[in-house]
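S.K.: sharing a model prediction with you, sequence too.
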Amino acid sequence: MVNEEGYDILVISEAYPKGNDYSNNYIHSRNIFYKQLNLNILVLSFNAVSEYSIDDIKVIPLSIYRKKYAKKRWKIVISHAPNIRNHVRFINEYKKNFEEIVFVIHGHEVLPLNKYYPKSYDFIKKQWSKDIQQNMYDLLKLRVLKMFFLKLIKEDKCHFFFVSEWMKKEFEDNVNISLEEVTSNYRIIPNNIHETFENEQYQTKNNKIADFVSIRPFDNSKYAVDIIVEIAKNNPEYTFHLYGKGDYFKYNNIPTNLTVKYEYIDQKEIPRILNQYHYAILPTRLDSQGVFMCELASFGIPLITSDIDICREMLSGFENVKFIDNKESKNIKIKKILTDIINSDNRNTKFFQQNTVYKEIEYFRRFLGE
């Protein structure tokens, strides 16, 4: 374990994995690689209430930071999905101790949510006043973030990582900053996939228990469980298994060829589950990258996902991926799509370590004197 004086990099996040809580696991996934490559990191989680360690990475709450690290100088501070409630306030308070600040832009933090996020399912009751409050908050957050970022850019200590070209464009449109005009300190670097999906590969010869598998939160319309249901209903010759949790099927019928499994699957177990199926189907209505679909595509299982801009940007080069029109879910015939999917052992490494997290580390090293 690195001693406290040895930390060079502070990673700040609203929440962080602990026990069975896998909040922001994509942040922890890259931190593990940082650690393996000898970057000395400490994590500040605003949701943490006490200090703990996970996979030999130390995580502290704000109270511990104030007590033990308030005067420490940091070579790099990495802010994931910066919000105005905690991140902006914290950075403004301590930025004199931060040599370089890297903002990793993931999505919701720079989007007006009601404009981008799909309409909720009808069974989820939503007060109209909540929409008004959300609109007002989003207007405030985007104005504050613009002033905040421009000030840091002027101080020449501000850097950005975007998980996709789509995310960079939406950032510029919504925060109203043209990066090319004010800074060159940005990179497009997708989230890396979890090492489980890089180290293991889809097995075509395993005994299969059904045709299609989906792993999805049921109640968030962004994850399009209703589209999976429609496709199953209109393709009765195929069998579908859906893993996840939620109340969707308390209000909606389950087609006879769809089996719902109310289970949470540990990430390390997912490859074993996937190997029991011929195909995966993961429609989506909105993503800034779609890390899980990238993991499944990289793992090698034949995958069907949605024909939206971000899915095309991320997965166009994958032979094992086909795209469907969300609006045509009632008319989609799976058999026709499957004839075009290539089941190949040639894995696409776009989201492997060397093409993602290693690029981040390469960027960091110039500030670490290495």
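M.R.: The structure has been received and is ready for your questions.

S.K.: when you work out contacts or count neighbours from here on, use the C-alpha atoms and nothing else.
M.R.: Will do.

S.K.: what residues are up against the residue lying closest to residue 57 once chain neighbours are set aside?
M.R.: The shortest distance from residue 57 to any residue other than its chain neighbours is 7.0 Å, reached at residue 42 (Cα to Cα, 6 or more residues apart in numbering). Counting by Cα atoms under 8 Å, 6 or more residues apart in numbering, residue 42 makes contact with 7, 9-11, 57-60.

S.K.: so which strand or helix has residue 42?
M.R.: Element membership for residue 42, per DSSP states H and E: strand 41-45.

S.K.: same question for residue 296.
M.R.: Taking DSSP H and E as the definition, one finds residue 296 inside helix 291-299.

S.K.: show me what whichever helix or strand comes after that helix is packed up against.
M.R.: The first helix or strand that comes after helix 291-299 along the chain, using DSSP H and E, is strand 303-306. Where contact means 3 or more Cα pairs under 8 Å, 6 or more residues apart in numbering; DSSP states H and E, strand 303-306 is packed against strand 277-282, helix 291-299, strand 321-324.

S.K.: structure two is appended below for comparative analysis:
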Amino acid sequence: MSCNSCLCSLPRNEDSDSLKVADHERAGNQSWNRQDEELERTFVGQTRAISEIKGRVLRLARSDLTVLISGESGTGKEVVAWAIHKFSRRAHQPFVKVNCAGLPSTLFESELFGFEKGAFTGAFKKKPGKFQLAHLGTILLDELTEIPLSMQGKLLQVLQDKEFSPLGSNGNTRVDTRILATTNANIDEMVAERRFRLDLYYRLSAVHLHVPPLRERRGDIDLLCNHFLRKYAALYNRAYTPLSDRIRDDFYKYTWPGNVRELENLIRCMTALGDEEIFYENIKNNGHSIGKKVSTLQELRKKAVSKVESEAIAAVLTCTDWNRKKAAALLGTSYKTLLGKIKEYGIKQD
């Protein structure tokens, strides 16, 4: 074989580089698709709002930005936080959750930042705080607004300088910890009332995700129900049984004040006991109802106009001794229209 033929059989450098780029892009797409599929299993839902949150979760997972996640209780804020950690470079490091609402105000500093031996009566040995336990990983401050105002300055220091001083220590401890936070409170109102530091709020809300309540994402109810039915059928070793049409329709009418958590707990009980009627017992015991409709502004405006109009017509009819033609003239409307309004509003002569 000639030298020329050997050279012709070898790929050119740019072709080799193109192949490498293509392989890299293909591997990246496959990785992204796997993450997307895994996220679908982690955070169930396909409505527009939830799809947007999922997209942001995957993008945020590739950064170390602090994220504030807001929403009503039971909407899935902790699931969002876990997903951000799970798909990040810190996924194999600790994920430490701090239930701020469950901590007495006197224990916040020692729980979050730890303490040295002899720092206070009963401190017989050194104890690391939650931030140290979350080193290289992620810390979730659940219900952040429950942190006392006196501790918020120290938290701000961690966000700014990545270091803090444990209780009883003369030196600072450095940590590499990503901070995620959740709240179900109106944090803007708390800032205005000076119950939450404005500088800390700005630090935490660089990225803000809001998880909508279940009543605003009813299109996800079927997916969530099927997910929980299969989950608890497997847990309790029962056959998967879909919801009856009756219970499914009523699920769509119900307002779900406890959101996804309430739905999951209900399906867990229904699956364990094999009884759909538990749903009706629960809402009756909790003082709720099915299909309680919340009026829109347009509907409220229409009701207000109807009330004023009815009262005005009744007053003019009384003044004219129920002379309908005279009343129509005074009201600036036709006789036929007035008769229709009297019938519509059920106005009767005393």
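M.R.: It's in. For clarity, every value in this text was computed on a predicted model and none was experimentally measured.

S.K.: got a TM-score for the two of them?
M.R.: The TM-score (TM-score structural alignment, normalised by the length of the second structure) is 0.29; 152 aligned residues with a Cα RMSD of 5.8 Å.

S.K.: circling back to that earlier point, any quick PyMOL command for the buried ones out of the contacts of residue 42 of the first structure?
M.R.: Command for PyMOL, covering only those of these found buried under the criterion 16 or more other Cα atoms under 10 Å:
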select buried, resi 7+9+10+11+57+58+59+60
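
S.K.: which one of the contacts of residue 42 of the first structure is nearest to residue 306 of the first structure?
M.R.: Taking Cα to Cα as the measure, residue 306 of the first structure lies nearest residue 11 of the contacts of residue 42 of the first structure, at 32.8 Å.

S.K.: what's near enough to touch that closest one?
M.R.: Residue 11 of the first structure neighbours (Cα under 8 Å, 6+ apart): 41-44, 77-80.

S.K.: the same query, at a cut-off of 7 Å, please.
M.R.: Contact partners of residue 11 of the first structure, counting by Cα atoms under 7 Å, 6 or more residues apart in numbering, are 41-44, 77-79.

S.K.: and these as JSON lines, adding distance to residue 240 of the first structure?
M.R.: Putting the contacts of residue 11 of the first structure into JSON lines (distance: Cα to Cα, whole Å) gives the following:
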{"residue": "41", "distance to residue 240 of the first structure": "42"}
{"residue": "42", "distance to residue 240 of the first structure": "43"}
{"residue": "43", "distance to residue 240 of the first structure": "40"}
{"residue": "44", "distance to residue 240 of the first structure": "41"}
{"residue": "77", "distance to residue 240 of the first structure": "44"}
{"residue": "78", "distance to residue 240 of the first structure": "41"}
{"residue": "79", "distance to residue 240 of the first structure": "39"}
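
S.K.: looking at those, spot the one nearest residue 337 of the first structure.
M.R.: residue 79 (41.0 Å).

S.K.: count of neighbours near the closest one?
M.R.: When counting by other Cα atoms under 10 Å, one arrives at 22 neighbours for residue 79 of the first structure.

S.K.: equivalent analysis for residue 249 of the first structure, please.
M.R.: Neighbour tally, residue 249 of the first structure, other Cα under 10 Å: 14.

S.K.: that one should be in a helix, yeah?
M.R.: Yes - judged by DSSP: H, G, I helix; E, B strand; the rest coil, residue 249 of the first structure forms part of a helix.

S.K.: after the strand holding residue 42 of the first structure comes which helix or strand?
M.R.: strand 52-54.

S.K.: which is the next helix or strand following that next one?
M.R.: Taking DSSP H and E, what comes next after strand 52-54 of the first structure is strand 57-60.

S.K.: helices or strands up against that next one?
M.R.: With contacts taken as 3 or more Cα pairs under 7 Å, 6 or more residues apart in numbering; DSSP states H and E, strand 57-60 of the first structure sits against strand 41-45, strand 52-54.

S.K.: at 8 Å instead, please
M.R.: helix 25-36, strand 41-45, strand 52-54.

S.K.: winner for burial among the ones you listed?
M.R.: strand 41-45 (a mean of 23; mean count of other Cα atoms under 10 Å).

S.K.: just checking, residue 108 of the second structure touches residue 151?
M.R.: Yes - if you go by Cα atoms under 8 Å, residue 108 of the second structure and residue 151 touch, sitting 7.4 Å apart.

S.K.: neighbour count for those two, which is higher?
M.R.: residue 108 (17 against 13).

S.K.: how near is the more buried one to residue 141 of the second structure?
M.R.: Separation of residue 108 of the second structure from residue 141 of the second structure (Cα to Cα, to the nearest Å): 12 Å.

S.K.: for residue 187 of the second structure, same thing?
M.R.: 14 Å.

S.K.: which one's more surrounded, the two?
M.R.: Comparing residue 187 of the second structure with residue 141 by other Cα under 10 Å, the one with more neighbours is residue 141, at 25 against 18.

S.K.: tell me the secondary structure for the more buried one?
M.R.: strand.

S.K.: isn't it up against residue 111?
M.R.: No - taking contacts as Cα under 8 Å, residue 141 of the second structure lies outside contact range of residue 111: 12.0 Å.

S.K.: contact partners for residue 214 of the first structure?
M.R.: Taking Cα under 8 Å, 6+ apart as the criterion, residue 214 of the first structure is in contact with 240-243, 280-282.

S.K.: how close does it sit to residue 362 of the first structure?
M.R.: From residue 214 of the first structure over to residue 362 of the first structure (counting by Cα to Cα), the distance is 35 Å.
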